[in-house]
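K.L.:
Below is the sequence, then the predicted model.
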Amino acid sequence: MAPPAPGLDPRSLLGLFLFRLLLLLPPTAGEGGQGPVPRVKYLAGDGRRALSLFHQKGLQDFDTLLLSADGGTLYVGVREAVLALDIRDPGVPQLKSMIPWPASDKKKRECAFKKNNETQCFNFIRVLVSLNATHLYACGTFAFSPACTFIELKDSHLLPISEDKVVEGKGQSPFDPTHKHTAVLVDGTLYSGTMNNFLGNEPILIRTLGPQPVLKTDTFLLWLQPDASFVAAIPSTQVVYFFFEETASEFEFFDKLRTSRVARVCKNDVGGERLLQKKWTTFLKAQLLCTEPGQLPFNVIRHAVLLPANFSSDQHVYAVFTSQWQIGGTRSSAVCAFSLKDIKRAFEGKYKELNKETSRWTTHGVPDDISPRPGSCSVGPSSDKALTFMKAHFLMDEQVVGTPLLVKSGVEYTRLAVEAAQDLDGHSHLVMYLGTSEFLAVPNSILELPCPHLSALASYHWGQGSAPAPRASSVVYNGSLLLVLRDGAGGLYQCWATENGFSYPVVSYWVDSQDQPLALAPDLAGIPRERVEAPLTRVGGGAALAAQRSYWPHFLTVTVLLALVLSGALILLLVAPLGALRGRGKVQGCGTLPPGEKAPLSREQHLPPPNDHRTAASSVGADSDHLGTEVV
């Protein structure tokens, strides 16, 4: 924009300033780019979709999934039960068998007394792995008293659990069903990352089952911060990698800075003989960095997977990240790829060391007098000197920098799966499947449910289940349904299109609420799960999911503009009188004061310097009340 021409009046300058201010204002939600668009899109109810919704009355919290080796059976851990589903038919999954595994009444009473929250005092299945062809291993919260058990299989059917097979599951399953966790079975050995106590402030990385000794992290040495949250465990040739996020202790920040980590333990670790007994002697961790130039980093990892090596010569870990900070009131997500070679190189570099005098972390080189290298997967126990070094040097100096493959604002990805697919020309392509989270909404806030108009010749209307949308708590604006979230507002909302006498649902939203649980809703019978979309996940462009409307940016914008307009008007009101006063104060030549104005009462206060002006006393009239001086 060209600079303003000289001689503009104050009103033009004010208008130009406001115009430039408007150019600097950030766009509101929904005005950003459309983002990634899929090449092929299947509408709700399309027969080309592979699977549909499985639901059964009384079952909820389908959280843990395990696919059988032959790919024909899906084992599912739900609240207080384990299911075996036949998924060979591309239609609706069929229930093959179901075994209950509830927490005992005694444990539920103890949990309700301690937590004062009966909604969490159940057995939520959190670990479900395959030991061999005849047994599964499962762990659950068991009403804040973790427990594990072996489940016998017979022709892919589940046999009942006997009480004598239930063992303590502390360190393998979280106490709280809301805590994140991870577990992976490698060569008959279970590696778990979870919370190890009732309060949820003691994270642990532990190895159980199998012939090797049980090992865990040292809580006293603070290898893990109290708020560490594990999201994935990936085995490699000699080590097992754990991906998690925690508060960064090596950075000084005005607020608690969260950071993503990758930790490594060796499979052949046997613990120390005198030092670090029954503790990991190979535990190391490094920082994961997922960022784009000129933007805040995506510092919170949500999930990570490893793509098999047949896709490329170098194996990569693909991870989903979100940001600790919200830009414009919305969250953003990114998918970053990390080379397994870069991860290995970070663990072979320099260490970080905490200076106890300054409480700052500094770089520490690799010690030359310790062999083999501390933290390496050497055969046999390490020396006491190496273990003493490992107790304080568990954080690596080098960061593992990832390559952003996808960055999107207004949506929060929580899970992903990746696979390689070939096109008709034989070229391999990376396919990512991304899952989003649900957000259960601020009461009495306004929820906007968009309705994409796929046909310009159709008429559209909204309905709640089989009934029309309630007029008392909703209104249609520009095709979208504006819903006031209050008691009774939960349920299924659909936008219907009618054309030539044929009606079909364009989009469906499930507004979750405690008074109408998802699994028990009769309105969802026969509706594929994919059609029930997360109500408060905001995406850009196209048929967007519902977004919780926030008027705070608009309020701030209007307030700032109003303040600027009032300030400009006040300036204009002051400019004109000041200009007139300045004109009257300028005396060109000799003369008397204008009629109607009185001369100053104090001569000393208004006399200019004697070198520049000449003064003369005025005649004193008969009226002694009038006294004045003239400035010549």
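P.N.:
Perfect, I can see it now. Numbering: from 1, shown residues only.
K.L.:
From now on I want contacts and neighbour counts done on CA atoms only, so please keep to that.
P.N.:
Fine.
K.L.:
So Leu561, which state does it fall into?
P.N.:
Under DSSP: H, G, I helix; E, B strand; the rest coil, Leu561 falls in the helix class.
K.L.:
I'd like to know how many residues surround it.
P.N.:
15 (other Cα atoms under 10 Å).
K.L.:
That one: what's it in contact with?
P.N.:
Leu18 (Cα atoms under 8 Å, 6 or more residues apart in numbering).
K.L.:
Val127 and Ser459: what is the separation?
P.N.:
Applying Cα to Cα, to the nearest Å, the value for Val127 to Ser459 is 49 Å.
K.L.:
what about versus this one:
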Amino acid sequence: GNITTFREEGLANVSTLLVNEETNTLFVGGREAVFALDLNNISRETARIRCQNYILFLHKINASYLYVCGTNAYHPTCDYMVIHGTNISLQGRAEESRGRCPFEPTQKYASVFVDGEFYSATSNNFLGTEPIILRSMRNPVRTEFKTSWLNEPSFVSMEIVHESESNPEGDDDKIYVFFTETAVEFEFYDKLLVSRIARVCRGDLGGKRVLQRRWTSFLKSRLSCSVPELNFHFNIVQDIFLLRRRRWQDSIFYGIFSQQWGRLDISAVCAYSMKTIQEVFSKGSYKGPVTVEHSPVKWMVYRGEVPVPRPGACIDNSARSMGYNTSTDLPDKVLQFVRDHPLMDDSVNPIGDSPVLLRRGSNYTRIVVDRVTGLDQQTYDVMFLGTDDGYLHKALNCDGEMFIVEELQLFLAPEPVQSLQLSSEKGMLYGGSQSQVVQLPVCQCHRYRYCMDCILARDPYCAWAPAAHGCVSLAEQTAPPISEKPAQTPPVELARKAQHWLQRGRAVEGGVQTHKRVGHESLLGSSL
């Protein structure tokens, strides 16, 4: 494929990529260095800065500043990076950053920078025994060091959703955290892992007497992704991507999941709506600890009285009408309740109550999603999935069936895809392994040499142009492909007809046959 590679001496332990379309730069964080690459051609290095760190975080503040964090030989440190044209330099305001950045690069972490506030999820000590979700810089607040809050978590992702925008209830923005932890609600012969989604309110200031400088809005729930009829239960979340829409209510979280036991070569992708997530946290029941000895169930649904205002809720119009303007105004009984009942009883179930994609023989590591309008004016969520052996899968749902449109090898040697970033503006993907970074377009329509190949691929980025006698990218056309006929048959209908022809034995000669149908039945039948 049309893949551009950046592989230089000194590039090692690549851990983070940051796409900055304002400066037309791809920033790459690795061991002892940050690289600035041309976003249009990453083989061209524009700047480099040396650091005595494993660089783990790169966050954009504005066009001139980045926030950079690294391990600094087991002394986590963060600093500001200044961008002057093609030059980059550290500001020299390095500060001790325990709780913001891991002590060493194998510890799992997540973070987000929002308007001068830094939210992080990592370990607060060298041993990794004090997991913490922290807001620093302004109004510092953190989680309690209690196993009921966080129990040996492996953090994956952190995202902000601006739920205060055009909100009739006057609700607050939320920070969502995704992780896998040892379940507290069950006692098992072995540690039972469970995927979680947690959230806190951006306006949370902590309590006045109870939960001082602690989150008063920390709640978590199980993130469900399973196929019960096939006995597939995916309890380890590997990666999360937030597909943001103009209305935050329409945004969707996509997640990659794997199994703790059973077949370890099966990956699943589940999608979650904001409506479902909101209902679990705003209307769901709480769990409480069970005092019965020798019970395998340690937490059950709480049946007692729930104090008012609702524990763990953000300050909204309802709370303000009762005289609670900030979290420091909340009654002690509300704060005591949420301190002892951080776990919700209801799980967050995926859209359709099942995975949107199941894949045998591939272990997915990273996901990004692009929403595309095809020639038939239908919208498609195209998933780009990196694997642990260095491949990229491109998948989408067409007529209720999931298809893998392309499977591309990104690296010469089989290395896990550890970073994956999308620039919809450029129409480019950027992927990173431990030792290299690659760039490739979201579509390569020219690879389909024949009309039948172009149609059967079901790639919404592409369409067959009769006048050009080729498969072309819709994004590169100033107008839809021109035909002498006033109307065109929608590609989905063409694909259905073409598939019917093939089933009747008419073969297509030549071309690139990369499309594969993926369904539950394929996991039980022949290999994909």
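P.N.:
Structure received. These figures come from a predicted structure and were not determined experimentally.
K.L.:
Neighbour count for Val127 and Ser459 of structure 1, which is higher?
P.N.:
Val127 (24 against 13).
K.L.:
That one maps to what in structure 2?
P.N.:
In structure 2, Val127 of structure 1 lines up with Phe57, judged by TM-score structural alignment.
K.L.:
Where does that match fall, secondary structure wise?
P.N.:
For Phe57 of structure 2, the enclosing helix or strand under DSSP states H and E is strand 45-60.
K.L.:
Need the contact partners of that strand.
P.N.:
Contacts of strand 45-60 of structure 2 (Cα under 8 Å, 6+ apart): 13, 15-18, 20, 27, 29-38, 66-73, 86-89, 101, 104-105, 111-113.
K.L.:
Return a PyMOL selection command for the buried portion of the residues you listed.
P.N.:
Buried members of the contacts of strand 45-60 of structure 2, defined by 16 or more other Cα atoms under 10 Å, are picked up in PyMOL with:
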select buried, resi 13+15+16+17+18+20+27+29+30+31+32+33+34+35+36+37+38+66+67+68+69+70+71+72+88+89+101+104+105+111+112+113
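K.L.:
about what we covered before: could you list the buried residues of the strand holding Phe57 of structure 2?
P.N.:
Those would be 45-48, 51, 53-60, for strand 45-60 of structure 2 by 16+ other Cα under 10 Å.
K.L.:
Now do whatever residue of structure 2 lines up with Ser173 of structure 1 against Thr365 of structure 2, distance only.
P.N.:
Matched by TM-score structural alignment, Ser173 of structure 1 corresponds to Cys101 in structure 2. As for Cys101 of structure 2, its distance to Thr365 of structure 2 is 22 Å (criterion: Cα to Cα).
K.L.:
for Val306 of structure 2, same thing?
P.N.:
40 Å.
K.L.:
Show me which of those two is the more surrounded one.
P.N.:
Higher neighbour count among Val306 of structure 2 and Thr365: Thr365, with 24 against 15, using other Cα under 10 Å.
K.L.:
Could you pull up the residues touching Val112 of structure 2?
P.N.:
Per Cα under 8 Å, 6+ apart, neighbours of Val112 of structure 2: 59, 118-120, 158-160.
K.L.:
So which of these belong to strands?
P.N.:
59, 118-120, 158-160 (DSSP state E).
K.L.:
ok, those residues vs Tyr391 of structure 2, which is closest?
P.N.:
Met158 (25.0 Å; Cα to Cα).
K.L.:
Which of the three states applies to the residue lying closest to the closest one once chain neighbours are set aside?
P.N.:
Ranked by Cα to Cα, 6 or more residues apart in numbering and with sequence neighbours excluded, the top spatial neighbour of Met158 of structure 2 is Val177, at 4.5 Å. Secondary structure assignment for Val177 of structure 2 (three-state DSSP): strand.
K.L.:
now swap in Thr328 of structure 2 and tell me
P.N.:
Strictly by three-state DSSP, Thr328 of structure 2 counts as helix.
K.L.:
ok so, going back, skipping adjacent residues, who's closest to the match of Ser173 of structure 1 in space?
P.N.:
Pro76 (5.6 Å).
K.L.:
how about that neighbour, what's its partner in structure 1?
P.N.:
Match for Pro76 of structure 2 (TM-score structural alignment): Pro146.
K.L.:
I'd like the distance between its match and Asp63 of structure 1.
P.N.:
Taken as Cα to Cα, the span from Pro146 of structure 1 to Asp63 of structure 1 is 16 Å.
K.L.:
so what corresponds to the residue nearest to Met158 of structure 2 in structure 1?
P.N.:
Superposed on structure 1 with TM-score structural alignment, Val177 of structure 2 falls opposite Phe242.
K.L.:
again with Asn20 of structure 2
P.N.:
In structure 1, Asn20 of structure 2 lands on Ser68 (TM-score structural alignment).
K.L.:
ok, now which ones touch the nearest residue to its match once chain neighbours are set aside?
P.N.:
In space, and not counting its chain neighbours, Ser68 of structure 1 is closest to Leu74: 6.2 Å by Cα to Cα, 6+ apart. Contact analysis of Leu74 of structure 1 by Cα under 8 Å, 6+ apart lists 65-68, 84-87.
K.L.:
and if you look at Lys115 of structure 1?
P.N.:
Here Lys115 of structure 1 is in contact with no residue (Cα under 8 Å, 6+ apart).
K.L.:
could you redo the last one with a cut-off of 10 Å?
P.N.:
109, 121, 143-144, 198 (Cα atoms under 10 Å, 6 or more residues apart in numbering).
K.L.:
cool, and Glu246 of structure 1?
P.N.:
Glu246 of structure 1 touches 224-230, 256-261, 299-301, counting by Cα under 10 Å, 6+ apart.
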